[in-house]
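[1] no sequence on this one, just coordinates:
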């Protein structure tokens, strides 16, 4: 995967207080441990907290949500067991607003649109297929996209989710002929050199579950010529 994975010295911290820490995830990082046995981002964040605040023993960190391994951008963690269920409730109730950027090769059918599909996950190849009609074991998926920039050879889409399904953005955009740059799994013709895909969790906004203050965070995309052209 990515050549520059996160470690406690290069961790991109976007926000932190006693309750929450928000990280700009690099491509290649896994948010939580999996069967690969690779070191997850959650462990890196624990090491960062332990060192910065000189905490002996185990550091608590709650995983609130995940991003796909080749995806970059905002990941929120809970720093206390008290805050974790409150953050979980925000995500479940949709009282949290997330915006993604996706770079695609083909021009979308419409400048902006609402996409409704039924996604069926295949655990064998870890892939979700988008269907225009409901089929057995499928889940309804809804997103909104709009074209916000035209690059030399690509289009930059802003995507907002109504639902949170497995590989939802990747699968739904692929279904309309707009596979994300570098996403071999969903039909792009070649991979990115670092095995990333050009999908980035760009903005997040929610009410702090303890302080009751508005939190609005933007994550800078990775530094590469395509992303640089988007800014």
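    Structure received. Not measured: the values here are computed from a predicted model.
[2] can we go C-alpha only for contacts and neighbour counts from here?
    OK.
[3] contact partners for the residue of the chain most remote from its centre?
    For the chain, the residue at maximal distance from the C-alpha centroid (Cα atoms, centre = their mean) is residue 56, at 31.1 Å. By Cα atoms under 8 Å, 6 or more residues apart in numbering, residue 56 lies in contact with residue 50.
[4] what does residue 167 give?
    Per Cα under 8 Å, 6+ apart, neighbours of residue 167: 68, 127, 128.
[5] picking that back up, gap between the residue farthest from the centre of the chain and residue 106?
    Shown here: residue 56 relative to residue 106, a distance of 52 Å by Cα to Cα, to the nearest Å.
[6] same check on residue 168?
    18 Å.
[7] mind listing what residue 135 touches?
    Applying Cα under 8 Å, 6+ apart, the residues near residue 135 are 118, 120.
[8] could you measure from it over to residue 23?
    Residue 135 is 37 Å from residue 23, by Cα to Cα.
[9] what do you get for residue 215?
    Looking at residue 215 against residue 23, where the rule is Cα to Cα, the gap reads 14 Å.
[10] which of these two has more neighbours?
    residue 23 (19 against 14; other Cα atoms under 10 Å).
[11] heading C-terminal from the host helix or strand of the more buried one, find the next helix or strand.
    According to DSSP states H and E, residue 23 maps onto strand 20-25. The helix or strand immediately downstream of strand 20-25 is helix 41-52, counting by DSSP H and E.
[12] hmm, back to that, which of residue 168 and residue 106 has more neighbours?
    Neighbour totals were compared for residue 168 and residue 106, and residue 168 leads with 22 against 15 (other Cα under 10 Å).
[13] once you drop chain neighbours, what's closest to that one?
    Leaving aside its chain neighbours, residue 168 sits nearest to residue 141 (7.0 Å; criterion: Cα to Cα, 6 or more residues apart in numbering).
[14] residues touching that neighbour, list them.
    115, 116, 117, 118, 119, 162, 163, 164, 165, 168.
[15] then this one, side by side with the first:
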């Protein structure tokens, strides 16, 4: 990593200490290396730590949670194995909260919860909603609140209760509200990044126990520009998203 690359990557970091690093993932950036051979964020974080602190060998960086490749937003990485273990525990116990904004089509109620069972076909890399009685799907729950509507589009805040592959994209499509530009799952066709962004991330620091909250809006361009005012307001005041399953959502 050159000095120029180091400086550019530092601009993406919202917080860093000896234990954790919070960084913005760019849309269409891999989280972890795969068969495509494209550069991935985990390798970039390792390279950044190695070069900035002159560490010999390969720097330890723990991958705590994931994000679909087309999606951008906030991610936390662990810089020690102890931090990785404790953050992973928070993720399992639903204390590490990941909240998103999306722009989707259709008519939506003010607030809603979706509970489905999702099955991923590893050959096609497609995820589908399946009946629970088939027992091959994994339970997926999200809670959502509509913030604003313009024409046939809606700005929605979403809190994940589970973290499944393509979860928000598939569940919203199943709710007849596909994400804008998510052509894989029935979204509007056209040129543009999928309208989904990891805007808010909160967890307890794995060592100090201090509660930490990070908020970063998407770039105000494309479809996001339509909702710039609302996104700016959300940056300062995030809504209280429902966390209970209302009647009628279970099988």
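    Arrived safely. Just so you know, these numbers come straight off a predicted model, no measurement behind them.
[16] mark which of the contacts of residue 141 of structure 1 are buried, thanks.
    115, 116, 117, 118, 119, 164, 165, 168 (16 or more other Cα atoms under 10 Å).
[17] tabulate those in TSV, adding columns for distance to residue 33 of structure 1 and secondary structure.
    Formatted as TSV, these follow (distance: Cα to Cα, whole Å; DSSP: H, G, I helix; E, B strand; the rest coil):
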residue	distance to residue 33 of structure 1	secondary structure
115	32	strand
116	31	strand
117	30	strand
118	28	strand
119	25	strand
164	20	coil
165	20	coil
168	21	helix
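[18] I'd like the residues you listed as a markdown table, with distance to residue 79 of structure 1 appended.
    Putting those into a markdown table (distance: Cα to Cα, whole Å) gives the following:
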| residue | distance to residue 79 of structure 1 |
| --- | --- |
| 115 | 35 |
| 116 | 35 |
| 117 | 35 |
| 118 | 35 |
| 119 | 33 |
| 164 | 23 |
| 165 | 25 |
| 168 | 28 |
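[19] go through the residues you listed and name the one nearest residue 149 of structure 1.
    residue 115 (19.5 Å; Cα to Cα).
[20] please say which position in structure 2 that closest one maps to.
    Superposed on structure 2 with TM-score structural alignment, residue 115 of structure 1 falls opposite residue 114.
[21] report the contact partners of that match.
    By Cα under 8 Å, 6+ apart, residue 114 of structure 2 lies in contact with 140, 141, 142, 143, 171, 249.
[22] for it, give its distance to residue 198 of structure 2.
    Counting by Cα to Cα, the gap from residue 114 of structure 2 to residue 198 of structure 2 is 18 Å.
[23] so what corresponds to residue 198 of structure 1 in structure 2?
    Residue 198 of structure 1 maps onto residue 195 in structure 2, by TM-score structural alignment.
[24] contacting residues for its match?
    Contacts for residue 195 of structure 2 (Cα under 8 Å, 6+ apart) come out as 71, 102, 103, 104, 179, 180, 181, 182, 223, 224.
[25] got JSON lines for these, with distance to residue 189 of structure 2, neighbour count and secondary structure too?
    Shown next, in JSON lines, are the contacts of residue 195 of structure 2 (distance: Cα to Cα, whole Å; neighbours: other Cα atoms under 10 Å; DSSP: H, G, I helix; E, B strand; the rest coil):
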{"residue": "71", "distance to residue 189 of structure 2": "17", "neighbour count": "19", "secondary structure": "coil"}
{"residue": "102", "distance to residue 189 of structure 2": "16", "neighbour count": "26", "secondary structure": "strand"}
{"residue": "103", "distance to residue 189 of structure 2": "14", "neighbour count": "26", "secondary structure": "strand"}
{"residue": "104", "distance to residue 189 of structure 2": "13", "neighbour count": "28", "secondary structure": "strand"}
{"residue": "179", "distance to residue 189 of structure 2": "10", "neighbour count": "27", "secondary structure": "strand"}
{"residue": "180", "distance to residue 189 of structure 2": "8", "neighbour count": "25", "secondary structure": "coil"}
{"residue": "181", "distance to residue 189 of structure 2": "6", "neighbour count": "21", "secondary structure": "coil"}
{"residue": "182", "distance to residue 189 of structure 2": "8", "neighbour count": "22", "secondary structure": "coil"}
{"residue": "223", "distance to residue 189 of structure 2": "13", "neighbour count": "18", "secondary structure": "helix"}
{"residue": "224", "distance to residue 189 of structure 2": "16", "neighbour count": "21", "secondary structure": "helix"}
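[26] out of those, flag the one nearest to residue 155 of structure 2.
    The closest of those, once distances to residue 155 of structure 2 are taken by Cα to Cα, is residue 103, at 4.7 Å.
[27] secondary structure element for the closest residue to that closest one other than its chain neighbours?
    Closest residue to residue 103 of structure 2 apart from its sequence neighbours, by Cα to Cα, 6+ apart: residue 155 at 4.7 Å. Residue 155 of structure 2 is part of strand 153-160, with elements assigned from DSSP H and E.
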